[in-house]
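**Q** What follows is a predicted structure for the sequence shown.
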Amino acid sequence: MDSTEPLFDLPAPTPWDAVQLKALATLREAPLELVSPDWAQALSAQDPALRRLGAMLNAEYDAGTRFLPLPTQVLRALGTPLAEVKVLIVGQDPYPTPGHSVGLAFSVDKTTRPLPRSLNNIYKELHTDLGIPPAAHGDLGAWSRQGVLLLNRVLTVAPGQAGSHRRRGWEEVTDAVITTLAARAQPLVSVLWGNDAQRLAPMLEGTAVIESAHPSPLSASRGFFGSRPFSRVNDLLSAQGATPVDWKLPP
């Protein structure tokens, strides 16, 4: 959804604790402290852009409107060391429903119910592809810990307003992330679901790329279902001499 109209009536924002306020200050003053050391080195040229984004987020907080995900999770995807990334899955922007977005594309907190419909469709295709039953929760952190970078193009959103932080500067940062990955002499398989993600394909030229329709209910039946991305990723990793991903999520 691209509308900036609220999706629902939003509760009054609760005050953030000291941990979140410290992370908010770090996003404004030293954002690269929140990512792994090798990402911090690789993205040093993006420090000014990240500081501007941190200032924007601070202004959102001061205005009482907040943003999603929580400050400690905004750069969570880049906590996975650059050297360990072997799969890139690209999302659009965080879930705008309060409590859903956790800093990893398509993932939600273990306690979130019901699961987002796109994530349900991902689980359906995983079952069809590899016979793995759908997990009871939506926490994809186990994939991240195996070197799957679950990267949204835009890393924040206003509560209830899908797409509200697009074209504010995040795309510059995530473009740098993607070109950095493509430039390494290491195994990489990228998964581009939907038209927005597929526009990134030229940045990934020379690396293995899997493209299909988006898992959204609006498009899943038009090429996502039956695309078998999980087995294809593992086949392409094996062909590059890398360890396949165990896509089964823990209980």
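**A** That came through fine.

**Q** from here on, contacts and neighbour counts on C-alpha atoms
**A** OK.

**Q** Which residue is the nearest non-sequential neighbour of D196?
**A** Leaving aside its sequence neighbours, D196 sits nearest to Q92 (C-alpha to C-alpha, 6 or more residues apart in numbering; 7.4 Å).

**Q** Second structure for comparison follows:
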Amino acid sequence: MDILDIPMGWSDLPFFAQDWPAIESVIAADTRQVLPPEPLRFAALDLTPPAKTRVVILGQDPYPTPGHAHGLAFSVEPDVRPLPRSLNNIFKELVEDTGQAPLTGDLRHWASQGVLLLNTALSVPAGEANGHKQLGWSKLAHQVLDHTSHRPTAYILWGNAAQKLESFINPGDHLILKSAHPSPLSARRGFFGSRPFSAVNRWLASRDEDTINWTELPEALK
């Protein structure tokens, strides 16, 4: 990977020198369609550099349906209909929690406000969920959690896979919210009713920080 392509602010993570070259070689040799498209692979880190990260939401791997994934956990391109089921449940909870939800599944306006939407694997073969789970991507997630937790940050850990990574969060004045995953298989086991969005905003407000506008597209992005 060209040094100019490493996401700004994250280049000091050991992952990019020690692990990414081997992962990149495997992906390059994979004859299957790999999602998201290469220019979007590090979109989450590009859009939310460390200095702006205030909230971290962990996902698993990109959507395996072509045209859906664009590099941010849970987010989809704005023209995607119907929404993926997990994202649809996230929006249901958002409506219950705040009274409204975004008009599309494109969550880049969350990223622009300091919400890092990070998958624990940043690539997937089309149609094969978790197909790149074992490539070594997890080291990047571990290092991002370590790096961001050197200052107070809110972490939203949905499901067991995300919660197992809590050990990589350094002790500090963090907000750590844990519940079931928004997947249809588990959403009714504790995700619905968890109210994470208002909880994050109360925490940010208690620190005299701007709260997250979860539902409306900021003027700068319209």
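**A** The structure has been received and is ready for your questions. What you see is a predicted model, and the numbers here were worked out from it, not measured in a lab.

**Q** which residue in the second structure lines up with the residue nearest to D196 of the first structure?
**A** Using TM-score structural alignment, the equivalent of Q92 of the first structure in the second structure is Q60.

**Q** was I right about that match contacting A121?
**A** Yes: using C-alpha atoms under 8 Å, Q60 of the second structure is in contact with A121, at 6.2 Å.

**Q** Tell me if I'm right that the residue nearest to D196 of the first structure and N152 touch.
**A** Yes: taking contacts as C-alpha under 8 Å, Q92 of the first structure lies within contact range of N152: 5.0 Å.

**Q** and the two? which has more neighbours close in?
**A** Between Q92 of the first structure and N152, counting by other C-alpha atoms under 10 Å, N152 is the more crowded of the two (22 against 19).

**Q** Look through the second structure and tell me its longest helix.
**A** helix 85-98 (DSSP state H).

**Q** so that one matches what in the first structure?
**A** So helix 85-98 of the second structure sits over residues 117-130 in the first structure, by TM-score structural alignment.

**Q** what span of the first structure lines up against the host helix or strand of V200 of the second structure?
**A** Using DSSP states H and E, V200 of the second structure sits in helix 196-206. Using TM-score structural alignment, the residues of the first structure aligned to helix 196-206 of the second structure are 229-239.

**Q** Buried ones in that stretch, by neighbour count?
**A** By neighbour count on 16 or more other C-alpha atoms under 10 Å, the buried set for stretch 229-239 of the first structure is P229, F230, S231, R232, V233, N234, D235, L236, L237.

**Q** That stretch: average distance to aligned residues in the second structure?
**A** When the second structure is superposed, stretch 229-239 of the first structure averages 1.0 Å from its matched positions, counting by mean C-alpha distance after the TM-score superposition for the first structure.

**Q** For the biggest helix by length in the first structure, give me every contacting residue.
**A** With secondary structure taken from DSSP H, the first structure has its longest helix at helix 47-62. Under the criterion C-alpha atoms under 8 Å, 6 or more residues apart in numbering, residues 24-32, 66-67, 168-170, 172-173 lie in contact with helix 47-62 of the first structure.

**Q** Now check the first structure for the residue matching P36 of the second structure.
**A** Checking with TM-score structural alignment, P36 of the second structure has P69 as its match.

**Q** actually W10 of the second structure, not the one I typed
**A** In the first structure, W10 of the second structure lands on W39 (TM-score structural alignment).

**Q** And the helices in the stretch 1-150 of the first structure?
**A** 18-29, 37-42, 47-62, 117-130, 141-144 (DSSP state H, counting those that start in this stretch).

**Q** Chain neighbours aside, what residue packs nearest to S86 of the second structure?
**A** S86 of the second structure's closest residue in space is S183 (C-alpha to C-alpha, 6+ apart), at 4.6 Å.

**Q** same thing with V200 of the second structure?
**A** That would be A154: by C-alpha to C-alpha, 6+ apart, it lies 6.7 Å from V200 of the second structure.

**Q** still on that earlier bit, would you turn the helices of the stretch 1-150 of the first structure into CSV with mean neighbour count and distance to P98 of the first structure?
**A** Output for the helices of the stretch 1-150 of the first structure, formatted as CSV (neighbours: other C-alpha atoms under 10 Å; distance: least, C-alpha to C-alpha, whole Å):
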stretch, mean neighbour count, distance to P98 of the first structure
helix 18-29, 17, 15
helix 37-42, 16, 28
helix 47-62, 17, 15
helix 117-130, 18, 16
helix 141-144, 18, 19
